[in-house]
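Enquirer: Have a look; sequence and predicted model below, questions after that.
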Amino acid sequence: MDSKKLLFQLTFLCSAIFAYFPTICYGDYYASRATYYGSPECKGNPTGACGYGEYGRTVNDGQVTGVSRLYRGGAGCGACYQVKCTVPGLCSDEGATVVVTDYGEGDRTDFILSTAAYAKLARPALADKLFAYGVVDVTFARIPCKYNYNLQFQVVGKSKNPGYLAIVPLYQPGAYEIVAVQVWQVNYTINRDN
């Protein structure tokens, strides 16, 4: 069998299994602390633990976060949160809507925000004063993600292990998490004469 025919016969199908159990009640706010990335570009980590690469720095207009206990072994990747700071006189009422793209631990914090997200915590023209705090008290709530895209899968082309296939779900809208993905091989023949 020639390699072209074999290539057309092998295809991977993905089936996402959605688990409909939120780990945090939607709409309920919890107290925590937040800080921001101190990287040179302050956009988040392009090698983040969620495996999103550059997408993890630009999704949601760059309003992204690394989390510690909310990471839950990777199940928290892609989750959306409304984060509001509680510093009197400096904080906006809306706060920031962030997407989890990385794991990170700070000074007793649940969130390590991109600078774009951290700035959204402040009232207009007061972001510099909020940045001077470094770490601030916040309240947060899990919220449904909203994207202008349907669920997509990215097949990661490079790996240190040649026998490893990595598939990353992207743009998962809604309030629930993908906790498992099944992948299997389907053989079919494409008739190229028609």
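Expert: Looks like it came in fine.

Enquirer: From now on I want contacts and neighbour counts done on CA atoms only, so please keep to that.
Expert: Fine.

Enquirer: In this structure residue 62 contacts residue 118, no?
Expert: No: using C-alpha atoms under 8 Å, residue 62 makes no contact with residue 118, being 10.7 Å away.

Enquirer: Looking at the two, which one has more neighbours?
Expert: residue 118 (29 against 20; other C-alpha atoms under 10 Å).

Enquirer: ok, now which ones touch residue 34?
Expert: 109-113, 135-138 (C-alpha atoms under 8 Å, 6 or more residues apart in numbering).

Enquirer: Same question for residue 179.
Expert: By C-alpha under 8 Å, 6+ apart, the neighbours of residue 179 are 17-19, 75.

Enquirer: Which one of the residues you listed is nearest to residue 84?
Expert: Using C-alpha to C-alpha, residue 75 comes nearest to residue 84 of these, at 23.0 Å.

Enquirer: Confirm for me that that closest one is in contact with residue 178.
Expert: Yes: in terms of C-alpha under 8 Å, residue 75 counts as a neighbour of residue 178; the distance is 7.2 Å.

Enquirer: try this one next to it:
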Amino acid sequence: MAADFSSVHLLHLFVLIISTFSGFFPRLVESHPAIVDLQWHPATATWYGSPDGDGSDGGACGYGTLVDVQPMRARVGAVSPVLFKGGEGCGACYKVRCMDPSLCSRRAVTVIVTDECPGGYCAFGRTHFDLSGAAFGRMAVAGNGGRLRDRGEISVVYRRTPCKYRGKNIAFHVNEGSTNFWLSLLVEYEDDEGDIGSMHIQQSNSVEWLEMKHVWGATWCITAGPLTGPFSVKITTLSTQRTLTARDVIPRNWSPKATYTSRLNFT
């Protein structure tokens, strides 16, 4: 009987603890949501550029020469409108794996959305990846990269995966043409989800967060002014609504075409 009595009281104590602290659990879950997609989805893939090249030269997301250097180099990819999402899908990362066992290994390649491929293979409604020649060939069994590229379009499976830019923090590139009345920013090296759902800016002399508008790709802008720096920038991810705030990341004496790196990232 004593054992039964203790078990009942231990159960009541456990319930009491859960009830007391349950209010904290949702916040913990929200602050560290899983972006990993464990399910593979069917799609098709092609490649472009030179056979062993990096693929995109700039691209519709606006990353410019970043696609030519590490950590993006040879991992860039153009996607059909269903994944490009009018530019809001820019920066998202996917694992892509070839389905032909005669030529392909089971190894998936990780690609970063940097471009859009409208029409043709990428017609609206299709889920399609147009990969760099290097990324496409990397899906093949060693020595079969050329044969796989000769296939042209192939069947693949894909899933969402966290972006990882080791040693990098989120950076904000001030686009050419920006002024105190029209400020345009490009977001670089966003870990984890990679995509952006909303973006706000705060001036040094204000507590108000001003909403920026999505222009195209990974570029956002605000028309107001005169705007006074330094500026804090707040970004919210598209997929799980996580928020990151970079305080005074853009200095008072900012200049167009300059890039300003924050001290933090999502992971």
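Expert: Looks like it came in fine. In this text, all values refer to a predicted model and were calculated from it rather than measured experimentally.

Enquirer: follow-up on the earlier one: in strands only, show me the contacts of residue 179 of the first structure.
Expert: 17-19 (DSSP state E).

Enquirer: Specify which member of the residues you listed is nearest to residue 183 of the first structure.
Expert: residue 17 (10.9 Å).

Enquirer: So residue 158 of the first structure: helix, strand or coil?
Expert: coil (DSSP: H, G, I helix; E, B strand; the rest coil).

Enquirer: how close does the one in the second structure that sits across from residue 32 of the first structure in the alignment get to residue 174 of the second structure?
Expert: Here residue 32 of the first structure is matched to residue 43 in the second structure, going by TM-score structural alignment. The gap separating residue 43 of the second structure from residue 174 of the second structure is 35 Å, by C-alpha to C-alpha, to the nearest Å.

Enquirer: and the two? which has more neighbours close in?
Expert: A count of neighbours by other C-alpha under 10 Å puts residue 174 above the other of residue 43 of the second structure and residue 174, at 24 against 17.

Enquirer: Work out for me the element whichever residue in the first structure pairs up with that one sits within.
Expert: Aligned against the first structure by TM-score structural alignment, residue 174 of the second structure finds its counterpart in residue 155. Element membership for residue 155 of the first structure (DSSP states H and E) is strand 152-156.

Enquirer: Give me the mean deviation of that strand from the second structure.
Expert: On superposition with the second structure, the mean distance recorded for strand 152-156 of the first structure (mean C-alpha distance after the TM-score superposition for the first structure) is 1.4 Å.

Enquirer: Now do that strand: which elements does it pack against?
Expert: strand 166-170 (3 or more C-alpha pairs under 8 Å, 6 or more residues apart in numbering; DSSP states H and E).

Enquirer: now, which of the contacts of residue 34 of the first structure sits nearest residue 98 of the first structure?
Expert: residue 113 (8.0 Å).

Enquirer: what's residue 108 of the first structure in contact with, if anything?
Expert: residue 33.
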